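> Starting from these lines, generate the structure:
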Amino acid sequence: MRVMGVDPGLTRCGVGVVDGSTGRPLHMAAVGVLRTPADEETARRLVLIERGIEEWLDAHSPDVVAVERVFSQHNIRTVMGTAQASAVAMLCAARRGLPLALHTPSEVKAAVTGSGRADKAQVGAMVTRLLRLREAPRPADAADALALAICHIWRAPAHDRLRRARAVAHPEHGTTRPKGSTPS
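This is a model prediction of the structure:
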């Protein structure tokens, strides 16, 4: 499976592509960061991110796109930029009909380091080790994008089993609902 991980950000958007499957060695196909000028208007920055992601999709033909799920932050301006960049990545994947997975930062940290509270240095060190790299990808956004891809490769089989179980339980909706509840 080839997974493109996207660590969304308006100034720096990390992108990484990893090949692998559960129980097999992982291989980094590519890693980088899409950058936009802070003094550019937001709409223009989003266009630059969209073009960059489309170029990565063209160049690397991933099977799945894994994007960091936006979470609440104290700085509303930062979370807005992250959410906007995330939406662009999701749109690019959807436009191509690619499966999309969203993973929280703590899920990614736990999958890669064993602790959902790991810091950036620990994530970078484990990505370096797992992918057998000479040094940690820089900046941290690049390492985080690779960590997202690794997380998805390792968690995809469990997610697929859960999705299939829900579809069997409720084929008309593809999800399970508590007894007595009604569809929304």
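> From here on, just use CA atoms for contacts and neighbour counts.
Noted.
> how about the helix ranked longest in the chain: buried residues?
Across the chain, the longest stretch assigned as helix under DSSP state H is helix 140-169. Neighbour-count burial for helix 140-169 flags 140-156, 166 (criterion: 16 or more other C-alpha atoms under 10 Å).
> Now show me the structure for the sequence below, then we'll compare the two:
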Amino acid sequence: MRILGIDPGSRKTGFGIIEMVRQQPVYVASGVIRVEKFPAPQRLKRIFEAFGELVRQYAPDQVAVEKVFVHKDPVAAIKLGQARGVVLCAAALAELPIYEYTPTRIKGAIVGKGHARKEQVQFMVRQLLRLSETPQEDAADALACALCHGRLAALGVDLSILNKGARF
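Below is the predicted model of the structure:
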């Protein structure tokens, strides 16, 4: 099973792709879709196009997306929600199953505690995927999302409940 993890953002959207081989995660690719230099509508268009290119290039079987958490700044939350919506729409148009995880759930699955620091997530992603270098923060978050999904699948969790609004 190939999983495309996404850490959506209005200026930088992280992506991470892993393959689950005999219940073990194997690194495929990761990076950041950078759109900060474009006006808002162009950012969304470029995120949409980049996501489509990732799907064409890497042919994922499933998509794991980080859920929006509550922001103190409502404008930032709206922008993040727009970027997330573009990713969800692109995945739906590609007819890929979409699974959503809260940051707390992702950190808990990867680090063992839901309120882990970014550096701890980066460290564990590097260890779990046996990477020679630490991934950039947004890419590490996306890989962590994919790893969280892969771990739940490997444990035999009924993933269909995730698409029915279950809180994870």
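> And the longest helix of the first structure, what does it pack against?
Judged by 3 or more C-alpha pairs under 8 Å, 6 or more residues apart in numbering; DSSP states H and E, the packing partners of helix 140-169 of the first structure are strand 2-7, strand 12-19, strand 27-35, strand 64-68, strand 100-103, helix 105-113, helix 120-130.
> Mean neighbour count for those - can I get that in JSON lines?
Formatted as JSON lines, these follow (neighbours: other C-alpha atoms under 10 Å):
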{"stretch": "strand 2-7", "mean neighbour count": "29"}
{"stretch": "strand 12-19", "mean neighbour count": "26"}
{"stretch": "strand 27-35", "mean neighbour count": "19"}
{"stretch": "strand 64-68", "mean neighbour count": "26"}
{"stretch": "strand 100-103", "mean neighbour count": "18"}
{"stretch": "helix 105-113", "mean neighbour count": "20"}
{"stretch": "helix 120-130", "mean neighbour count": "18"}
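> can you tell which of those is closest to Ala87 of the first structure?
strand 64-68 (9.4 Å; C-alpha to C-alpha).
> which bit of the second structure covers the helix or strand following that closest one?
Counting by DSSP states H and E, the element after strand 64-68 of the first structure in chain order, helix or strand, is helix 76-95. With TM-score structural alignment applied, helix 76-95 of the first structure matches the range 74-93 in the second structure.
> which residues touch the residue nearest the centre of the first structure?
Here the mean C-alpha position of the first structure is nearest to the C-alpha of Val67 (C-alpha atoms, centre = their mean), at a distance of 2.5 Å. Neighbouring residues of Val67 of the first structure by C-alpha atoms under 8 Å, 6 or more residues apart in numbering: Gly5, Val6, Asp7, Pro8, Ser86, Ala89, Met90, Leu100, Ala101, Leu102, His103, Leu148.
> Ok, Val65 of the first structure next?
With C-alpha under 8 Å, 6+ apart, Val65 of the first structure has these contacts: Val3, Met4, Gly5, Val6, Ala93, Leu98, Pro99, Leu100, Ala101, Ala149.
> Map it onto the second structure.
By TM-score structural alignment, Val65 of the first structure lines up with Val63.
> swap in Ala125 of the first structure?
So Ala125 of the first structure corresponds to Phe123, using TM-score structural alignment.
> Look up the closest residue to its match, ignoring the ones flanking it.
Nearest residue to Phe123 of the second structure, sequence neighbours excluded (C-alpha to C-alpha, 6 or more residues apart in numbering): Thr134, at 6.8 Å.
> That neighbour reaches Leu128, doesn't it?
No - in this structure, Thr134 of the second structure is not within contact of Leu128 by C-alpha atoms under 8 Å, at 11.3 Å.
> Against Gly112 of the second structure, how distant is Phe15 of the second structure?
Going from Phe15 of the second structure to Gly112 of the second structure by C-alpha to C-alpha, to the nearest Å gives 22 Å.
> okay, now Leu48 of the first structure: neighbour count?
Here the count is done by other C-alpha atoms under 10 Å, and Leu48 of the first structure has 17 residues near it.
> so what's Ala94 of the first structure up against?
So Ala94 of the first structure contacts Leu100 (C-alpha under 8 Å, 6+ apart).
> what do you get for the one 5 residues further on?
With contacts taken as C-alpha under 8 Å, 6+ apart, Pro99 of the first structure has the following neighbours: Asp63, Val64, Val65, Ala93.
> mean shift between the match of helix 76-95 of the first structure and the first structure?
Superposed on the first structure, stretch 74-93 of the second structure shows a mean distance of 1.1 Å to its aligned residues (mean C-alpha distance after the TM-score superposition for the first structure).
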